[in-house]
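**Q** Provided below are the primary sequence and the corresponding predicted coordinates.
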Amino acid sequence: MGSNSSPPAVLQFCYENVNGSCVKTPYSPGSRVILYGVFGVGAVLAVFGNLLVMISILHFKQLHSPTNFLIASLACADFWVGVSVMPFSMVRSIESCWYFGRSFCTFHTCCDVAFCYSSLFHLCFISIDRYIAVTDPLVYPTKFTVSVSGICISISWILPLVYSGAVFYTGVYDDGLEELSSALNCVGGCQVHNVKLQARVP
């Protein structure tokens, strides 16, 4: 009697000849092409779309306003997400492996956190700006000036950069989580920092 059971799937690893390599979960060739196409288009739109916003606001003097400067700074943060985060996250998501080294993993994760938090800060300040403009339009021009916009932009960049740099380059995120780090660590992975950071944030 013939058996109808299919043969067990063969495990694939990110680095076949390296001990402790992460397990690879490959997509079919067709799926990979589609995913690379979709994610690639998203990254290109993020880069060139935000670049267009920055150039437009900085080039045309009639667009020079406190609110638009905030928008241009927000576009700059999203631009750097498209340049330094999205392409490498795309490869990691599709290939299920990290091929860029541990040091660049730390830098990539640091950029991811810094630029995403920077975007959130910008959105908060833009919301405050719009709220003041709607609720108190007569005194809005004296309350939200270019200098105030500059302070908001500085805060939106300095705090996220200092925070992410301190977290990922001083080892603070690793305190008390050495066992978790050891259990999750494998060659070809870049998820450890994210997991440890989430474990520390309530």
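**A** Great, that's in hand.

**Q** CA only for contacts and neighbour counts going forward, please
**A** OK.

**Q** what's near enough to touch residue 68?
**A** Going by CA atoms under 8 Å, 6 or more residues apart in numbering, residue 68 touches residue 57.

**Q** Which secondary structure element is home to it?
**A** Counting by DSSP states H and E, the element that carries residue 68 is helix 66-84.

**Q** Show the subsequent helix or strand relative to that helix.
**A** Using DSSP H and E, the next helix or strand after helix 66-84 towards the C-terminus is helix 86-95.

**Q** same for that following helix, what does it pack against?
**A** Contacts defined by 3 or more CA pairs under 8 Å, 6 or more residues apart in numbering; DSSP states H and E place helix 86-95 against helix 29-59.

**Q** second one coming, line it up with the first:
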Amino acid sequence: MDHRWTLNQSIIQENPPLCYASLNNSCVKTVYPMETRTFMYILFSFITFFTLFGNLLVIITIIHFKQLHTPTNYLILSLAVADLFVGGAVMPPSMLRLVETCWYLGNLFCKIHSSLDVTMCTASILNLCIISVDRYYAVCHPLLYHVKMTTNITLIMIFACWALAVFVGFGIAFLELGILGAEDFYYNNIACEGGCIVYLSKTASVVIDVMHILVR
């Protein structure tokens, strides 16, 4: 009995489950027990729902009440839109990938999903930076606040924030800026069928960090 169990264990270790068993360059798949998968799906579904509900409530409230149409609330609205897209477009496919440990939605949608992921997360971070600038002038320079943070200036900052986020997000996935300087390493050691990750080389990381610092 022990010998048979050891033999089966060695076979499993030598032939791990793959995302696509018929492909040589398939990613290795981790198979979770059904109870674990069910719990993860329920947990991630609740997180996604509350992310959508909370941000949608913020968006509707600011748009509906005209007295909330202020530069500060425009920044909060922009942040809520970014987080709404994270909850609606990024989190559901990410949930499927985390639970199944494989990407079964195709290479094109992988690039689109990765682009949206990086774009919305970058937009969210940049919006928080702009909000911190807004609060800085409101608290530390209240007399200059209405001069420095007008509606037009706020809208220009929001546009610049989203333009940079879109360039970074779609550049990493479609222009392959994320693997800049490490193309051979990525395709030989990282890339595989059934995988969908956002890989950043050292060069790409430095460039993105510098761009974030310049914006701040």
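**A** Structure's in. What do you need? Given the structure is predicted, the values throughout are model-derived calculations rather than measurements.

**Q** returning to what we had before: for the helix holding residue 68 of the first structure, give me the average deviation versus the second structure.
**A** Aligned to the second structure and superposed, helix 66-84 of the first structure gives a mean residue distance of 0.6 Å (mean CA distance after the TM-score superposition for the first structure).

**Q** what does residue 90 of the second structure align to in the first structure?
**A** Mapped onto the first structure by TM-score structural alignment, residue 90 of the second structure lines up with residue 85.

**Q** Which residues are in contact with the equivalent of residue 18 of the first structure over in the second structure?
**A** The alignment partner of residue 18 of the first structure in the second structure, by TM-score structural alignment, is residue 23. When contacts are counted by CA under 8 Å, 6+ apart, residue 23 of the second structure touches residue 193.

**Q** and residue 11 of the first structure, how many neighbours does it have?
**A** 9 (other CA atoms under 10 Å).

**Q** That should have said residue 46 of the first structure, apologies.
**A** Count around residue 46 of the first structure with other CA under 10 Å applied: 19.

**Q** thought it was touching residue 79?
**A** Yes: using CA atoms under 8 Å, residue 46 of the first structure makes contact with residue 79 at a distance of 6.2 Å.

**Q** longest helix in the second structure, by residue count?
**A** Counting by DSSP state H, the longest helix found in the second structure is helix 107-140.

**Q** and that helix, what other elements does it pack with?
**A** Against helix 107-140 of the second structure (3+ CA pairs under 8 Å, 6+ apart) you get helix 71-85, helix 142-148, helix 151-174.

**Q** Report the angle between the last one and helix 107-140.
**A** Put plainly, it is helix 151-174 of the second structure. Computed by axes from the mean of the first three to the mean of the last three CA atoms, to 10 degrees, the angle separating helix 151-174 of the second structure from helix 107-140 equals 150 degrees.

**Q** for the nearest residue to residue 21 of the first structure once chain neighbours are set aside, what are its contacts?
**A** Nearest-residue entry for residue 21 of the first structure: residue 187, 4.4 Å, with adjacent residues in sequence omitted and distances by CA to CA, 6 or more residues apart in numbering. Applying CA under 8 Å, 6+ apart, we find residue 187 of the first structure in contact with 14-15, 18, 20-22.
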